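> this one's sequence-less:
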């Protein structure tokens, strides 16, 4: 097996121009980013006020097809505020996949609510709507218009689907569940900028959605995130509480509730304005990389490339392989790839296995546990980038 994966490492490096080390996902910049950021510095408007913040929010809303976007400091902050303005309260429970990045669970915890972990499908690695409904029928009851967890007595307030590695989850089925059980849909679209479900951009299906622009995302603002919504009042409120809930005044500092210092700095938004101009190129190059990986792995027995579902279009943010455990051991593969200069990572540890979340409510997570043993992310930077700039 070692020799086979050494050869795979060699082939991956060839895709990237035979670099000595191929990282998992690098940001890609050009002169446009330098121009916009330099303009921001020269004007002196580098913090939370400036023209680039407003412009970036406008471009994001247009790109994703929602009415409003509110830029914030990171994707976790975006999800935190999205859940807050969606009405999640202390001691509520919130359905989410057990197979997700910890930020999804942390954002719920910031509101003193509890994650309620549910299983995923192998097709999307996102919430399995069939198993979710079976779980609800087992543990839930409607009381005074709320879904109540009979085992804990707590209100289950919302569902947070996450579009894993950019692959859209089956949103229509989850919307139907929300309607039947009076749940709020809050999309964790942190990984899925540029992904579409049945022709509509992810992040715009629920009451609110959240994006991330971390340095390893398909486009970046360095750090950063955004709240998406079609509700103008919610957008105004999100913007208000992410800027410390300061009452507008020419000079006085008055605040009428606890707010958050979550506003995206202007200098980060300047970077975002340049990056979003290249989104179509990034998406094209991601698909070109996918095609190369399909050619590579179709020749390897016991390895499947994770491909977008039939109902969606993925941004292919992180390229992902799924191993047949009878033929390949995940940790052995990770060891060979990384030792030979090809960065690879396992999928996240299931949330219920992490110390802060071991006692949270959960359903059957058999698919989550199985995928955890089999999934590996491999280098995913757009393939035209064999250097540090984007032509």
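Happy to help now that I have it. Predicted model, so just to flag it, every value in this text is computed and none were measured.
> Going by C-alpha atoms from here, please, whenever you check contacts or count neighbours.
OK.
> At which residues are the strands of the stretch 1-150 of the chain located?
Using DSSP state E, counting those that start in this stretch, the strands of the stretch 1-150 of the chain run over 68-72, 93-97, 114-118, 140-143, 146-149.
> Check the gap between residue 111 and residue 248 for me.
26 Å (Cα to Cα, to the nearest Å).
> again, but for residue 23
With distances taken as Cα to Cα, residue 23 is found 45 Å from residue 248.
> just to revisit the earlier point, ok, residue 111 and residue 248, which is more surrounded?
Higher neighbour count among residue 111 and residue 248: residue 111, with 17 against 11, using other Cα atoms under 10 Å.
> In this structure the more buried one contacts residue 88, no?
Yes. With contact defined as Cα atoms under 8 Å, residue 111 reaches residue 88; the gap is 7.3 Å.
> what does stretch 95-112 rub up against?
The contact list for stretch 95-112 (Cα atoms under 8 Å, 6 or more residues apart in numbering) reads 76-77, 79-80, 83-84, 88-92, 94, 114-120, 125-127, 156, 158-162, 164, 188, 348-352, 365, 368.
> just the buried members of these?
The neighbour-count test (16 or more other Cα atoms under 10 Å) marks 76-77, 79-80, 83-84, 88-89, 91-92, 94, 114-120, 125-127, 156, 158-162, 164, 188, 349-352, 365, 368 as buried among the contacts of stretch 95-112.
> adding another structure so you can compare the two:
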């Protein structure tokens, strides 16, 4: 069985060489725009490509404003500060996520609370959030508090796992009812839609990543999406060192952050964005081929996009029967030139976060023992 899988993936990517999990694809105006950027000498944080990338991304995603920054982790950090998360506040999130989600919470000195994911989405479960809040929280004035710890529950960060949208409208409603700010970790879901609306635009702020392994890349880089234009302007100001605009004077009236994306990275992003729809369509076609192939292997289930979703299939997923089968699959494929990986180590099991509150995490643990990511690059 495993040898047939290896052969299929090698044939799919038309190579006998090593097949990576996700490699960037440069087939458009990348070199042209990079040369323009270099010729202009504006290669740092000021330049036409920064403005253009923000405007083009806001238009593409249906946001009122977009603000670029150094990476997706910075975007989450800034987003949490902008919605008012402070030291010792609590932030509801999922244990099945990349560590950037929790690192951003920790930068502020806030505390994650890890709640279960849905079996249908792999993302934060509205039902789990609702049940946990019902048992453990109380409303005081216009704030939500954890009855066990006494801490304010200020924000909620769902993550659209592997590009598949969570039930974000249900989470948004729960957050509104409980005076909790919703920040979307849309790092992996550029090009994904939930009920026809782009991920990252349901919450107060959405954070996107353009790391080298994402569907489109700026090398490194991130972005915040806003439906509140004034909040977006404040984000732009704070991420550019909080400098008061002036032609020659350098005056700063708040603590700012050097989270600026260089123009040279934004030039790459502009070219990548021009091909985003093509990339997503190609990745969806790859997913369809995987689905057809794995349908004949009863021991392995191919993960499909959830209901009401249009997924970018950033990383394709197969589910194995148990932990032992997962490990056998990982060992064989990696030994035979196919890069595969399990889901990230669960956040509540890491030494930095193991003492924070959780629910039972039943579905979370189920996925951790079965998920394997398989090669998902755009096929040229």
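Received, thanks. Values in this document were obtained by computation on a predicted structure and should not be read as measured data.
> now, which of the buried ones among the contacts of stretch 95-112 of structure 1 lie within helices?
Judged by DSSP state H, the subset of those located in helices is 76, 77, 79, 80, 83, 84, 368.
> Any chance of TSV for the residues you listed, columns distance to residue 101 of structure 1?
Converted to TSV, these look like this (distance: Cα to Cα, whole Å):
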residue	distance to residue 101 of structure 1
76	10
77	14
79	12
80	14
83	16
84	19
368	13
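> ok, so of these, who is nearest residue 264 of structure 1?
Of all these, residue 77 has the smallest distance to residue 264 of structure 1: 10.3 Å, by Cα to Cα.
> Enumerate every residue touching the aligned partner of the closest one in structure 2.
Aligning on TM-score structural alignment places residue 77 of structure 1 opposite residue 74 in structure 2. Applying Cα under 8 Å, 6+ apart to residue 74 of structure 2 gives the contacts 104, 222, 259.
> now, which of these sits nearest residue 47 of structure 2?
In terms of Cα to Cα, no member of the contacts of residue 74 of structure 2 lies closer to residue 47 of structure 2 than residue 259, at 15.4 Å.
> Now do the same for the closest one: its match in structure 1.
Residue pairing (TM-score structural alignment): residue 259 of structure 2 is matched to residue 262 of structure 1.
> Kindly report the same for residue 190 of structure 2.
Using TM-score structural alignment as the criterion, the counterpart of residue 190 of structure 2 in structure 1 is residue 193.
> Which helix or which strand is home to that match?
According to DSSP states H and E, residue 193 of structure 1 maps onto no helix or strand at all.
> ok, it - how many residues close by?
Residue 193 of structure 1 has 29 nearby residues by other Cα under 10 Å.
> Also residue 305 of structure 1?
A count of nearby residues for residue 305 of structure 1, using other Cα under 10 Å, gives 20.
> Can you tell me what it aligns to in structure 2?
Taking TM-score structural alignment, residue 305 of structure 1 has residue 302 as its aligned residue in structure 2.
> Repeat that for residue 14 of structure 1.
Checking TM-score structural alignment: residue 14 of structure 1 goes with residue 11.
> mind checking how far that match is from residue 205 of structure 2?
41 Å.
> Could you do residue 288 of structure 2 as well?
For residue 288 of structure 2, the distance to residue 205 of structure 2 - Cα to Cα - is 32 Å.
> Of these two, which one has the most company?
Set residue 288 of structure 2 next to residue 205 and count neighbours by other Cα under 10 Å: residue 205 wins out with 29 against 13.
> which residue lines up with that one in structure 1?
The alignment partner of residue 205 of structure 2 in structure 1, by TM-score structural alignment, is residue 208.
> cool, residue 317 of structure 2 as well?
Following TM-score structural alignment, the counterpart assigned to residue 317 of structure 2 within structure 1 is residue 320.
> Double-check that that match belongs to a strand.
Yes. The assignment for residue 320 of structure 1 by DSSP: H, G, I helix; E, B strand; the rest coil puts it in a strand.
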